[in-house]
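Peer 1: Predicted coordinates and the sequence they were generated for:
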Amino acid sequence: MSSEETKLEKERIKGYVHLTHRSAKEIKYEADFEVPTNFGEIGAVLVENEHKRESFMKEIVLDGFLTGPIKFSCDSWVHSKFDNPDLRVFFSNKCYLPSETPEGLKRLREGELVALRGNRQGERKVFERIYDYDVYNDLGNPDKDPGLKRSVLGGKEHPYPRRCRTGRPRCAKDPLSEKPSDKVYVPRDESFSDDITCLLNNKRI
C-alpha cells in the first residue's frame, strides 16, 4: 500500500480468493495477483468478506517476494459486507516510528482509530468493534416497576469503572436509565468463544 521512497499511497491491487483447503478447524483461501517491482513496501491489506456471516481471520501471508513472505497477524473477526460495507484493514507486522510512517499508512491508521472509537451514535451491533464507554445506567427497570429504579454508577455522584456503551433506548419513566437487556455488548474480538460461552451457561467454569 505504500512506497518507502515517496511514502505515498499506491493504487490498490485487487485479488479474489478461492477455497484451497478445508478442515474441521481451519479453512484456507488463496489468491493470485501481481505486484509491480516499483510498488514499494506493502504495509496493509484491505479485506472484504462477501459471505453473509462473519469470518475469523487468523493471518494473511503474501508469498513470492525476494525478501521472503510478508505476514499480517489478524486473529480477528471480519464482518460481512452485508452488515457493514466498509473494508477491514490489517497492517503488516513491521513497526514504524510516527515520523517514519508512510502517508498511506497514516491515513489508514487514522481511519482505523476512528472506526474503533465510534461516533456515539446509534445502538451497538453484535458485529461491531467499537470501544466506546458509558456509565452503568441499566441496572434497574423502572418501566416495569418504579421500585426497580437504580442509581447511576460511574458518574460524579457514584464514581465507578465504565462499561461499554450500548446506545439502547432510555426508559420512559426515567430518562437517566437505559432499557435493560439480556444481551451485553462487548467489542466483537473481546467476546467469549462459543465453547467458553457454553461452559459458562452450564456453570462449568
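Peer 2: That came in fine, so what should we check first? Residues are numbered from 1 along each chain as shown.

Peer 1: CA atoms for contacts and neighbours, from now on please.
Peer 2: Will do.

Peer 1: The longest helix along the chain - contacts with which helices or strands?
Peer 2: Counting by DSSP state H, the longest helix found in the chain is helix 103-117. For helix 103-117, there is no helix or strand it packs on, judged by 3 or more CA pairs under 8 Å, 6 or more residues apart in numbering; DSSP states H and E.

Peer 1: what do you get if the cut-off is 10 Å, keeping everything else the same?
Peer 2: strand 44-47, strand 88-91 (3 or more CA pairs under 10 Å, 6 or more residues apart in numbering; DSSP states H and E).

Peer 1: Okay, buried residues for the first one please.
Peer 2: Burial within strand 44-47, assessed by neighbour count using 16 or more other CA atoms under 10 Å, is assigned to 44-45, 47.

Peer 1: Pull out the buried positions in the strand or helix carrying residue 200.
Peer 2: Per DSSP states H and E: residue 200 is located in helix 194-201. In terms of neighbour count (16+ other CA under 10 Å), helix 194-201 has no buried residues at all.

Peer 1: pretty sure residue 61 contacts residue 71?
Peer 2: Yes: with contact defined as CA atoms under 10 Å, residue 61 counts as touching residue 71 (4.6 Å).

Peer 1: So which of those two has more stuff around it?
Peer 2: residue 71 (15 against 11; other CA atoms under 10 Å).

Peer 1: For residue 59, see how far away that one is.
Peer 2: Distance, residue 71 to residue 59, by CA to CA, to the nearest Å: 7 Å.

Peer 1: Check residue 77 too.
Peer 2: For residue 77, the distance to residue 59 - CA to CA - is 11 Å.

Peer 1: Show me which of those two is the more surrounded one.
Peer 2: Set side by side, residue 77 and residue 59 show more neighbours around residue 77, with 17 against 12, by other CA under 10 Å.

Peer 1: if you skip the residues just before and after it, what's nearest to the more buried one?
Peer 2: residue 56 (4.3 Å; CA to CA, 6 or more residues apart in numbering).

Peer 1: Comparison target, given below:
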Amino acid sequence: MISVRTLALSSAFPVSFAFFLLTAGPAVASERDSSPAEQAQTQQLNQNITDANTAVDKQNAENNAVYQEQQARYQEQLAVYKAGQKNYQERAATYLAARDRYIAGHAGYHRLAWPARYEQRLIVDTNDLLGARVHTSNGRTVGHVAEIALLSGRVDALRVTLDNDKGDVWVEAADLRFDADKKVVMTNLNRRDLYVMTRESY
C-alpha cells in the first residue's frame, strides 16, 4: 500500500514541472525576440558593411580609370616611338646606301689637326650627342647634331644642321670628336667645306 507521503510527492512533481515551464516560457521567448536596441545595432552593422563595400567598389573604379588612362597614354607614346623608329630606320638605310659615295666625295676636303685634348676623344654611341652643339677644331660654332647614323651599334656619322639656315650635312665619325665634359661635338672640317658639303647629294 502506497503511503500518503509517497503519493503526495509523486503528485507534487507534475505540478512543480508545469509551474517551471510556465514561469520559464516568457524568459525563453524574450531571448528569441531582439529588442529595439539590438535591432538598431544590427541594422547599423549591416549599413556599415554596405558603406564599406560601396567605398571599396568606388575606389576600385577610380583605380581602374587611372590605369586605363595610363594605358592609353602609354599606347600613344609607344605609337609615336614606333613611328620615330620607322622614320629613323628609313633615313639610316638611305644613309648607309649612299655611304661609300659619301666617303669618297668627302675624302678631298681640308682637315685641320686635332688639338691634343681631343685626339683620343672619339664619338661613341651616346644620348648626349643628339642636339649637342658642333664646333670646328678652332672653336667656332657651326651648328648642332640633328641625327645619328649607327653602324654595328656605334656611331658612323652625324647629320649636322648648320646655323643661319645653311642646311644639313652628314659628317663621318672619323672627322668628329666628342667632349663629354662640355657636351660639345668637334669636327676637324672647316666651316667653308661644311657649307659646300650641304650642296652635295648622295
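Peer 2: Arrived safely. Predicted model, so just to flag it, every value in this text is computed and none were measured.

Peer 1: where does the TM-score land?
Peer 2: In this superposition the chains share a TM-score of 0.22, using TM-score structural alignment, normalised by the length of structure 2; 71 aligned residues with a CA RMSD of 5.0 Å.

Peer 1: Tell me how many other residues crowd residue 186 of structure 2.
Peer 2: Count around residue 186 of structure 2 with other CA under 10 Å applied: 26.

Peer 1: hang on, it in a helix?
Peer 2: No: counting by DSSP: H, G, I helix; E, B strand; the rest coil, residue 186 of structure 2 falls outside a helix, being strand.

Peer 1: I figured it hits residue 172, correct?
Peer 2: No: the pair residue 186 of structure 2 / residue 172 is not scored as a contact, 11.8 Å apart, by CA under 10 Å.

Peer 1: Name the next helix or strand following the strand or helix carrying residue 72 of structure 2 along the chain.
Peer 2: When elements are assigned from DSSP H and E, residue 72 of structure 2 belongs to helix 36-97. Reading on from helix 36-97 of structure 2 to the C-terminus, the next helix or strand found by DSSP H and E is helix 99-106.

Peer 1: Which positions in that following helix come out as buried?
Peer 2: Those would be 99, 102, 106, for helix 99-106 of structure 2 by 16+ other CA under 10 Å.

Peer 1: Could you double-check that the first one sits in contact with residue 172?
Peer 2: The one in question is residue 99 of structure 2. Yes: contact criterion CA under 10 Å: residue 99 of structure 2 and residue 172 qualify, at 9.3 Å.

Peer 1: hey, what's in contact with both of the two?
Peer 2: 156-157 (CA atoms under 10 Å, 6 or more residues apart in numbering).

Peer 1: related to what we said a few turns ago, by contact count, what packs against the helix holding residue 72 of structure 2?
Peer 2: Using 3+ CA pairs under 10 Å, 6+ apart, helix 36-97 of structure 2 sits against helix 99-106, strand 141-151, strand 154-162.

Peer 1: Which of those sits closest to residue 51 of structure 2?
Peer 2: Closest of these to residue 51 of structure 2 is strand 141-151, at 58.4 Å (criterion: CA to CA).

Peer 1: chain center to that closest one, what's the gap?
Peer 2: Between the centre of strand 141-151 of structure 2 and the centre of its chain there are 28 Å (CA atoms, centre = their mean, to the nearest Å).

Peer 1: quick one: buried residues of that strand?
Peer 2: 141-150.

Peer 1: Now flag whichever of the residues you listed is closest to residue 95 of structure 2.
Peer 2: residue 149 (7.5 Å).

Peer 1: thought the closest one was touching residue 97?
Peer 2: No: in this structure, residue 149 of structure 2 is not within contact of residue 97 by CA under 10 Å, at 11.8 Å.

Peer 1: before we move on, the earlier item: could you export the buried residues of helix 99-106 of structure 2 to TSV, including columns for distance to residue 136 of structure 2?
Peer 2: Formatted as TSV, those follow (distance: CA to CA, whole Å):
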residue	distance to residue 136 of structure 2
99	23
102	20
106	16
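
Peer 1: relative to strand 154-162, how tilted is the helix holding residue 72 of structure 2?
Peer 2: If you take axes from the mean of the first three to the mean of the last three CA atoms, to 10 degrees, helix 36-97 of structure 2 sits at 90 degrees to strand 154-162.

Peer 1: Helix 36-97 of structure 2 to strand 141-151, inter-axis angle?
Peer 2: 100 degrees.

Peer 1: chain center to helix 36-97 of structure 2, what's the gap?
Peer 2: That offset, for helix 36-97 of structure 2, works out to 13 Å (CA atoms, centre = their mean).

Peer 1: Now do the residue positioned nearest the centre of structure 2 against residue 81 of structure 2, distance only.
Peer 2: By CA atoms, centre = their mean, structure 2 has its centre lying nearest to residue 74, at 7.2 Å. To residue 81 of structure 2, residue 74 of structure 2 is 10 Å away according to CA to CA.

Peer 1: got it, and residue 42 of structure 2?
Peer 2: Taking CA to CA, one finds residue 42 of structure 2 at 58 Å from residue 81 of structure 2.

Peer 1: Check residue 46 of structure 2 too.
Peer 2: Counting by CA to CA - residue 46 of structure 2 and residue 81 of structure 2 are separated by 52 Å.

Peer 1: now swap in residue 26 of structure 2 and tell me
Peer 2: From residue 26 of structure 2 over to residue 81 of structure 2 the distance is 81 Å, taken as CA to CA.

Peer 1: ditto for residue 63 of structure 2
Peer 2: 27 Å.

Peer 1: State the number of residues packed around residue 62 of structure 2.
Peer 2: Residues lying near residue 62 of structure 2 (other CA under 10 Å) number 12.
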